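In: Following is a predicted model, sequence given first.
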Amino acid sequence: MFNNLVSMWCQWLYFALLLSSLQLSVGKALSINAIPTLDLRPVPSDDLDDIKAPSFQADSLPLAQTIDHPALRKKLGKYYDPQYMSIGKPRLPHYLANNTNLSQYVVKVTGLDEKTVLPQFKDFKLMGYDGKIYKIGRDSRKKVKRWLSSTTFCRVQYKWIDLSSAIWPRYILQGSCINDRSCSIPPGMTCRGTEYKYKRLLTYTCLIKRSHDKNGKTIVHKRCTWRKFKFPILTRCECKC
């Protein structure tokens, strides 16, 4: 119940601040000749935090020469997804091949759009700096909608990460939200992960059993095998409090 109230309060606050900001800035909005458009092309980012790979003890890691890739591929079966996982170190797409700095790229964008949230701006009036009420024309409405979309969108950025030899396949395409700016008007809210898809991978696990011989000496029995587990991959980011 408390979480629902907090969520409703955040939504109410967001739209209240949005309308307030538009009322104060309509004078500038009406005079805008060019408003940034939403760029869906792959873009680089040097600010993405490194994702920590899980740590394993050295004696629990399989030797490279003992990893039977065909057998593990068969064990993973239908869950192997080449779009999100790779056995060998992934190569960049052909359009990034000549620029190694572009290993991070955007593939999914969410934000205010004309079909869901923005229809409420079809007919509306706003107050300018001079205190007068202005009716927004069709062309200006399009510019305002385009400005809102380009200001409030959230991007999911993907990067290949190495999970070590204890995970198979060891290379996974991991997603994260880009927060190089606030996604709300006025600023304050940030892009946060809201949806994930789970991919099955294999992890190298060892079961250790200790026993004692007739002389009291401890004997360690170690049995290692590959087991399936679910790995979350972020697929959607939204503007949240």
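Out: Cool, the structure landed.

In: From here on, just use CA atoms for contacts and neighbour counts.
Out: Will do.

In: what about the residue nearest to the spatial centre of the chain, helix or strand, and which?
Out: For the chain, the residue lying nearest the average C-alpha position, counting by CA atoms, centre = their mean, turns out to be S176 (3.0 Å). With elements taken from DSSP states H and E, the one containing S176 is strand 171-177.

In: Second structure follows, compare the two:
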Amino acid sequence: MNLHSHLRITLNLLVLVLWTCRRVSGQKGRAKAYWDRLKHTDDNSFSGIFHSGTRPEPSEQLPVIDLQESPDPALDPKPENLDYRTLRRLLGRFYDRNFMSVVTPIEHVVSPNGTLEFKMRKKRPKGIRPRFIKDFGKPVYTGDHTFVRLHVNRRTRKKVQKYLWNFTHCPVFHTWKDLGIRFWPRWIREGRCYQGRSCSIPPGMQCRPSSKTRKTLLRWHCRGPEPGSNCSWIRFQYPILTECSCSCPS
């Protein structure tokens, strides 16, 4: 084989490799574009809407947005499907009377707009004292090899610390929500962060969710092709906010 033939074969192989790489790259590009279109279409705008009695979808938004149910009565459980003993046994140890109720709660009747929960002990919030409260009153380094000291006695420093702790504390605002006949228990006690004022000095920070729990409820779920067919109670977890803290707004 002469040099000219060898160069021609090498050039053909190089062209073949470049063409293959370009084709693979094009396929990846088309796949990525298709995936992007899917993500753009699936904007989760109906993540909290239960049409035709389908299984609820997970959501991190707290409190959970109001549910929009289909008005079709065929999707509702029948009276024989609402037996208390049967449903209580089905829910088992997950039943929590502090967060759920089968009938209208007395708290909702007395305070329909909700209640603000302040967990206090000795005129200060319960729990671990925040680090910035502990450090209040300690010498502050200014950067030029000097320290600024707060010349107050221990009693005064404790009073100021307690005031700051109370001022920056974020209570949880509780309300009872009626989820409807397709949930059991149908009443759930939700929490939200109080937004009446800024929680920081100087102002700017807000009370935001910092801790949550999940409570197991029952959902009337229809799987049949026809409305109201092949329905049964299924367990699902409902997120509930339990604690708020002072932080910067997102």
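Out: Cool, the structure landed. Note that the structure is a prediction, hence the values are computed from the model and not measured.

In: Under the alignment, what does the residue nearest to the centre of structure 1 map to in structure 2?
Out: Taking TM-score structural alignment, the alignment pairs S176 of structure 1 with R192 from structure 2.

In: where's the aligned partner of Y80 of structure 1 in structure 2 relative to P71 of structure 2, distance?
Out: Matched by TM-score structural alignment, Y80 of structure 1 corresponds to Y95 in structure 2. When distances are taken as CA to CA, to the nearest Å, Y95 of structure 2 and P71 of structure 2 turn out to be 28 Å apart.

In: Show me the helices in structure 2, by range?
Out: Taking DSSP state H as the criterion, structure 2 carries its helices at 3-41, 84-91, 106-110, 131-134, 154-168.

In: among those helices, which is nearest I234 of structure 2?
Out: Distances from I234 of structure 2 to each of those were compared using CA to CA; the shortest belongs to helix 84-91, at 9.0 Å.

In: which residues touch the closest one?
Out: Y95, W184, T216, L217, L218, R235 (CA atoms under 8 Å, 6 or more residues apart in numbering).

In: which residue packs closest to the last one, ignoring adjacent ones?
Out: This points to R235 of structure 2. Residue nearest to R235 of structure 2 in three dimensions, not counting chain neighbours: L218, with 4.6 Å by CA to CA, 6 or more residues apart in numbering.

In: Let me know whether that neighbour touches I188 as I believe.
Out: No: with contacts counted by CA atoms under 8 Å, L218 of structure 2 stays clear of I188, the gap being 11.7 Å.

In: When the two are compared, which one has more neighbours?
Out: The neighbour count for L218 of structure 2 versus I188, taken as other CA atoms under 10 Å, is higher for I188 (26 against 21).

In: residues in contact with that one?
Out: When contacts are counted by CA under 8 Å, 6+ apart, I188 of structure 2 is found next to F99, M100, S101, W176, K177, D178, L179.

In: Specify which member of these is nearest to K119 of structure 2.
Out: Nearest to K119 of structure 2 among the contacts of I188 of structure 2 is F99, at 16.9 Å by CA to CA.
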